[in-house]
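Asks: my questions are about this predicted structure, shown below with the sequence.
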Amino acid sequence: MTEPAHLAAVRVSYDTVAADYLRLVVPPEGMDPVSRAMIAAFAELVRESGGGEVADLGCGPGRITAYLHNLGLSAFGVDVSGEMIALARRAYPELRFTVGSMGALEVADGSLGGILAWYSVHHTPADQLPALFGEFARVLAPGGHLLLGGHVGEGERRPTAAYGHPVSYTSYLVPVGRLVELLEQAGFTVTTTLEQPIAQRDDRSHACLLARRS
């Protein structure tokens, strides 16, 4: 099967920036308190619901996967970038990391207790989000939990460089209200939404959405 153009751009770009991404992006312990609190709340909800495996989709170099593990979850990571997965495997050999697409998971129906997608969904074109969220719903057990985190807003952004390297991916910004609608259409109940402005003169916001598989 031919790799979709947007996915190929993400794979090539993150293969290119992997080492400097690891050097430049703050680890989970250095995140803002609200983001850490949302991840902690997600972990507690999964544990209270009986646990089960948790997929960190778009896991990058695996630091958030390991963070979830330290919060008591049975977490594994998936990323389209082979270079990112190689970094994750070297740093956390005790955890499982797989090269793959979050839109076509090699996971059985209803087998996961949770999904975390942290700054990864925004690389999916808006018209493909219904299929992506449908895949999330397929692999989550009834009552399983989903945490989305990332930028929201309007329009598309096509940076030419990031983390000191040329990149070719696109960020597709969607309003938080539209994300809620799409998740509900896919079979989720959105329980919490949190939106924070990033900075003055930046029309994006950071958003976290907690949802439960209906």
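Replies: Nice, I can see it.
Asks: only C-alpha atoms for contact and neighbour calcs from this point on.
Replies: Fine.
Asks: run through who's touching the strand or helix carrying residue 13.
Replies: Per DSSP states H and E, residue 13 falls inside helix 5-24. With CA atoms under 8 Å, 6 or more residues apart in numbering as the test, helix 5-24 has contacts from 60-61, 80-84, 87, 123-125, 162-170.
Asks: second structure for comparison follows:
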Amino acid sequence: MTEPAYLAAVRASYDTVAEDYVRRVVTPDAMDPVSRGMLAAFAELVRADGLGSVADVGCGPGRVTAYLAGLGVTAFGIDLSARMIELARRAHPAVDYAVGSMTGLPLRDAGLGGLLAWYSTHHTPPGQLPLVFAEFRRSLAPGGRLLLGGHAGEAAHLRPTQGYGHPVTYESYLIPADRQAELLAGAGFAVTARVEQPAEGRPGRSYVCLLARAV
């Protein structure tokens, strides 16, 4: 099967920017308190459920995966970029990382207790999100937890040419938080908590966390 062009662009772009991404993006300890609180709540719920491990899908250099492991859950990371996975393994040798795509996760059905997608779905064309969310649901045990964190805003298709100091070919998409919640519901999730924060200096944009349970 031919790989969609957007996946090739995302892979190539993040392979290119990986080292500078690590230098420029804040560590979990330096995140805002609300984001850290959502990650902590997610970890606590997964621990209490006892349904299995957590996949951090689109894990990048693995920092958030390792942060979850530090919160007491068995976590592993998956990312499209082989260079990001290389950096993750080097920085966090006690955590497992693998190359893979969220459009076809290398995971068995209903095997996860939790799945984190932290700022990793905004490069997915909106028409492909139902496929991605269905793949998340397939991988989660009934009652398993999903934490989706990312960008939200009025529908927009962004085509940056530079990212983290390098030329990039990925594209990004903004969709409203309500629409993201609707798509999760359509994939078999019940949204149990939602937090939305304005993106300072970016009118019409926000950061949203959607906590959901597989039904």
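Replies: That came in fine, so what should we check first? In this text, all values refer to a predicted model and were calculated from it rather than measured experimentally.
Asks: follow-up on the earlier one: buried members of the contacts of helix 5-24 of the first structure into ChimeraX, please.
Replies: Only the buried entries of those go into this ChimeraX selection, using 16 or more other CA atoms under 10 Å:
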select :60,61,80,81,82,83,84,87,123,124,125,163,167,168,169,170
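Asks: looking at the contacts of helix 5-24 of the first structure, which are in strands?
Replies: Residues of these located in strands (DSSP state E): 162, 165, 166.
Asks: and the top strand by length along the second structure, what does it pack against?
Replies: Counting residues, the longest strand found in the second structure (DSSP E) is strand 140-153. For strand 140-153 of the second structure, the elements it packs on are helix 33-49, strand 112-118, strand 172-174, strand 205-214, judged by 3 or more CA pairs under 8 Å, 6 or more residues apart in numbering; DSSP states H and E.
Asks: give me that answer again for 6 Å
Replies: strand 112-118, strand 205-214 (3 or more CA pairs under 6 Å, 6 or more residues apart in numbering; DSSP states H and E).
Asks: mean deviation, the shortest one versus the first structure?
Replies: It stands for strand 112-118 of the second structure. Following the fit onto the first structure, the mean deviation recorded for strand 112-118 of the second structure is 0.3 Å by mean CA distance after the TM-score superposition for the first structure.
Asks: do the same with the last one
Replies: Its match in the first structure and strand 205-214 of the second structure itself, once the structures are fitted together, sit a mean 0.4 Å apart by mean CA distance after the TM-score superposition for the first structure.
Asks: give me the angle between that strand and helix 33-49.
Replies: 10 degrees (axes from the mean of the first three to the mean of the last three CA atoms, to 10 degrees).
Asks: rewinding a little: what's the angle between the longest strand of the second structure and helix 33-49?
Replies: Using the same axes, to 10 degrees: strand 140-153 of the second structure against helix 33-49 is 170 degrees.
Asks: and strand 140-153 of the second structure with strand 112-118, angle?
Replies: 10 degrees.
Asks: what's strand 140-153 of the second structure in contact with?
Replies: 110-119, 174-177, 204-215 (CA atoms under 6 Å, 6 or more residues apart in numbering).
Asks: ok, then the element right after it?
Replies: Assignment by DSSP H and E places the next element after strand 140-153 of the second structure at strand 156-158.
Asks: who's in contact with the residue nearest the centre of the first structure?
Replies: What sits nearest the mean C-alpha location of the first structure, by CA atoms, centre = their mean, is residue 117, with 1.9 Å. Residue 117 of the first structure makes contact with 57, 148 under the criterion CA under 6 Å, 6+ apart.
Asks: aligned partner of it in the second structure?
Replies: Using TM-score structural alignment, the partner of residue 117 of the first structure in the second structure is residue 117.
Asks: buried deepest among the helices and strands packed on strand 140-153 of the second structure, which one?
Replies: Most buried of those, by mean neighbour count (mean count of other CA atoms under 10 Å): strand 112-118, with a mean of 26.
Asks: these two touch, right, residue 138 of the second structure and residue 107?
Replies: No: with contact defined as CA atoms under 6 Å, residue 138 of the second structure does not count as touching residue 107 (9.0 Å).
Asks: who's more crowded, the two?
Replies: Just comparing residue 138 of the second structure and residue 107: by other CA atoms under 10 Å the higher neighbour count belongs to residue 138, 20 against 15.
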